[in-house]
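Q: coords please:
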Amino acid sequence: MVEIDFAQLSYSNQREHLAKYMADPEKRMCANTWFREDTVDAWRHRRMYEMLDPLLTGDPGSSWLTVGDGRWGKDARYIHKKGGKVCATDITPNLLEHAKAIGFIPEYSVENAEKLSFANGSYDYVLCKEAFHHFPRPMIALYEMLRVATKGIVLIEPNDNGADGFEECGNYVYSLSRREIVKVALALSYPCVAIKGFNDCFIRGVEHEKLSAQSYLLKKTIHRIEAMDKACREGTCDYFMLATVFFIEKPNQEVIDKLNKDGFALMELKANPLLDKLAISADTTSSS
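A: Below is the predicted model:
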């Protein structure tokens, strides 16, 4: 059996996949739809972006880094339009370079999410939207995002439903669970996390379907989401997606109020009872 470095193979496959959106005419046509704000697909993503609003409006002017933001930096664009200072990143410059050149995003950097080049605490917040589950070593990427943030990170990702899946490029689809999120935060002695479950539905063709009250695909998408929401309320299934905020420091009251209003469950976490002893021991060691 031939031994391979799977992480390196995954990075290479992801770069190759994204490069096709500039080189292949058919894929470029698809990629161009990502610029549009008047499609059913844009409506889908706007629902997710609006989950950032409690942070963007409750902590105005904050600095942000987006990770895995290869679709022209659309995550960064939303943050920029809302007044945040933001840098978009992805593993390849293919789409971000063009997006910066035409003024679609203010700044970008080519980054591997599992080895970010930024210093500790370089940004207030980090956003990773629908990219975490594509990484070959997602937990390394998670700790990298936490390392470069000072206030918190936001993940918008599939909820773990217990099923295992693999992508065409070979990656395992790494979904998140509420318990896993809480355990990561507890291990790092973070004060709280905020989690919101929600449903989403992708139907082929929504990228090209114009958003209107008469749109068949919009009606079909909404109908499916409402059916999923109903099942979740009745307890027969869990939400398909999770929006998660790891807070490195406790947020201000305005952010807390806005999160609660938007349906997030804010969980204050148990403090590590040994921290005070560890701090005293560290002081004693450094002064001796």
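Q: every contact and neighbour count from this point should use C-alpha atoms.
A: OK.
Q: which SSE is residue 147 in?
A: Assigning secondary structure by DSSP states H and E places residue 147 in helix 138-148.
Q: so how far is that helix off the chain centroid?
A: The chain centroid and the centroid of helix 138-148 are separated by 12 Å under C-alpha atoms, centre = their mean, to the nearest Å.
Q: helices and strands around the very next helix or strand once past that helix, which ones?
A: Per DSSP H and E, the first helix or strand lying C-terminal to helix 138-148 is strand 149-158. Packing contacts for strand 149-158, counted by 3 or more C-alpha pairs under 8 Å, 6 or more residues apart in numbering; DSSP states H and E, involve strand 123-129, helix 138-148, strand 241-247.
Q: one more to line up against the first:
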Amino acid sequence: MANLDFKEQSYTAHEQHYQGNEKVFRRLENKDSIDFWRHERMYKTLAPFITDKNDSWLTVGDGIGTDANWLQDQGLNVVASDISEVVLTKAFEKGFVNKFSKENAEHLSFDDQSFDYIFCKEAYHHFPRPYLALYEMIRVSTKAVILIEPEDIGIQMSFIVFIKNILDRISPTLINKVWKNRFSFEEVGNYVYKISERELEKVAMGINLPCIAFKGINDYYTNSLDLSQPTSNKKILNKVKAKIRTKNVLCKLGLIPYQLKTCVVFKTTPTPEVKAKMQEQGFKFVEMARNPYLK
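A: As a prediction, the model looks like this:
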């Protein structure tokens, strides 16, 4: 019963998160800002999947409609969804989103295979039971579910695993001195449920899906810089770019994992056109072994 109470408490906190925030639409109203530039870098990893303008899209956990708004700008048919309809209603009234729906990610109201693509950006890690949400997103999609989420270094970074295995022999809490954000929480009340390639591979294998794909991306955010400034402010923009470049070099050397990852769980094998565009963008494409016992 306690777990059920906590789940409801978590979703209630998220439902009320944007209420009273007067600056909630600042990113949508200021698309020449460094903040918007940061997020558009992530959105551009979706380019390989924007090949057919007749495809339908659903955004999940799209608090203010930013994700749907960007997809609409690409000429796509999109429904924005979030656990709260308060801000999405205003986004609709302001013309930022064309369609929206109040949805709990664990219990999407749509029929099976209602949308071609499901897109969930930096919301999955807010969910108290994210796997339930992922299976729901898979259920209502026909082509793929696309997540952009922070990466779990505790799985993806072998050095952390190596150190943890050694320190665990002494005490299971010693690793906390090295891995400072092992238990990380956000002010809205959620544990930051980071993602890994291996976990999504297991999801795909468990339900006999054909393939998955990944692309790493780094970002930089700090309260010490005013990221609402326009991209013409080269002093701030160059500082952000320099931080991202440094992370990119360390990632290419294999010293650290990427901060974020675009993860694609395919329900059907993508077309050669989509695969070619993914390759151009540097996606890692992984075909799953097929279950030999269940045809």
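Q: would you turn the helices and strands packed on strand 149-158 of the first structure into TSV with mean neighbour count?
A: What follows is those, written out as TSV (neighbours: other C-alpha atoms under 10 Å):
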stretch	mean neighbour count
strand 123-129	24
helix 138-148	19
strand 241-247	23
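Q: among these, which is nearest residue 12 of the first structure?
A: helix 138-148 (16.1 Å; C-alpha to C-alpha).
Q: which part of the second structure lines up with that closest one?
A: With TM-score structural alignment applied, helix 138-148 of the first structure matches the range 130-140 in the second structure.
Q: what does that stretch contact?
A: 105-108, 110-115, 118, 124, 127, 144-145, 193, 267 (C-alpha atoms under 8 Å, 6 or more residues apart in numbering).
Q: ok, stretch 288-295 of the second structure next?
A: With contact meaning C-alpha under 8 Å, 6+ apart, stretch 288-295 of the second structure is reached by 201, 204-205, 208-212.
Q: would you reformat these as CSV and include distance to residue 263 of the second structure and neighbour count?
A: Shown next, in CSV, are the contacts of stretch 288-295 of the second structure (distance: C-alpha to C-alpha, whole Å; neighbours: other C-alpha atoms under 10 Å):
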residue, distance to residue 263 of the second structure, neighbour count
201, 10, 18
204, 12, 21
205, 15, 17
208, 17, 16
209, 14, 20
210, 14, 18
211, 11, 22
212, 7, 24
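Q: make TSV out of those and add distance to residue 277 of the second structure and secondary structure.
A: Shown next, in TSV, are these (distance: C-alpha to C-alpha, whole Å; DSSP: H, G, I helix; E, B strand; the rest coil):
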residue	distance to residue 277 of the second structure	secondary structure
201	22	helix
204	22	helix
205	24	helix
208	24	coil
209	21	coil
210	18	coil
211	16	strand
212	15	strand
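Q: please, where are all the strands along the second structure?
A: In the second structure, the strands defined using DSSP state E lie at 56-59, 77-82, 100-102, 115-121, 141-150, 211-217, 260-266, 284-287.
Q: relative to the first structure, what is the average displacement of the match of helix 138-148 of the first structure?
A: In the superposition with the first structure, the average deviation recorded for stretch 130-140 of the second structure is 0.6 Å (mean C-alpha distance after the TM-score superposition for the first structure).
Q: thinking again about what came up before, so which of the strands of the second structure is nearest residue 69 of the second structure?
A: strand 77-82 (8.4 Å).
Q: what residues in the first structure pair up with the closest one?
A: Under TM-score structural alignment, the alignment places strand 77-82 of the second structure onto residues 85-90 of the first structure.
Q: what's the mean distance for the matching stretch versus the second structure?
A: Per aligned residue, stretch 85-90 of the first structure averages 0.5 Å (mean C-alpha distance after the TM-score superposition for the first structure).
Q: so which bits of that stretch are buried?
A: 85-90 (16 or more other C-alpha atoms under 10 Å).
Q: that older thread, any chance of the strands of the second structure in TSV, plus distance to residue 47 of the second structure?
A: Formatted as TSV, those follow (distance: least, C-alpha to C-alpha, whole Å):
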stretch	distance to residue 47 of the second structure
strand 56-59	14
strand 77-82	15
strand 100-102	23
strand 115-121	13
strand 141-150	12
strand 211-217	12
strand 260-266	12
strand 284-287	15
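Q: nearest to residue 37 of the second structure among these would be which one?
A: strand 211-217 (13.7 Å).
Q: okay, the angle between that closest one and strand 141-150?
A: 30 degrees (axes from the mean of the first three to the mean of the last three C-alpha atoms, to 10 degrees).
Q: which residue numbers in the first structure does strand 211-217 of the second structure align to?
A: So strand 211-217 of the second structure is aligned with residues 192-198, judged by TM-score structural alignment.
Q: how big is the offset of stretch 220-231 of the first structure relative to the second structure?
A: Averaged out, stretch 220-231 of the first structure is 0.7 Å away (mean C-alpha distance after the TM-score superposition for the first structure).
Q: where does that stretch end up in the second structure?
A: Going by TM-score structural alignment, stretch 220-231 of the first structure sits over residues 239-250 in the second structure.
Q: now swap in stretch 253-269 of the first structure and tell me
A: Residue span in the second structure matched to stretch 253-269 of the first structure, by TM-score structural alignment: 272-288.
Q: got the buried residues for that stretch?
A: 274-275, 277-278, 283.
Q: what is the most widely separated pair among those residues?
A: So, these by C-alpha to C-alpha: farthest apart are 274 and 283, at 11.0 Å.
Q: now do the same contact list for residue 55 of the second structure.
A: Applying C-alpha under 8 Å, 6+ apart, the residues contacting residue 55 of the second structure are 76-77, 115-117.
Q: let me know the closest of these to residue 253 of the second structure.
A: residue 117 (33.1 Å).
Q: turn the buried residues of stretch 85-90 of the first structure into JSON lines, columns for distance to residue 103 of the first structure.
A: Shown next, in JSON lines, are those (distance: C-alpha to C-alpha, whole Å):
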{"residue": "85", "distance to residue 103 of the first structure": "15"}
{"residue": "86", "distance to residue 103 of the first structure": "13"}
{"residue": "87", "distance to residue 103 of the first structure": "13"}
{"residue": "88", "distance to residue 103 of the first structure": "13"}
{"residue": "89", "distance to residue 103 of the first structure": "15"}
{"residue": "90", "distance to residue 103 of the first structure": "17"}
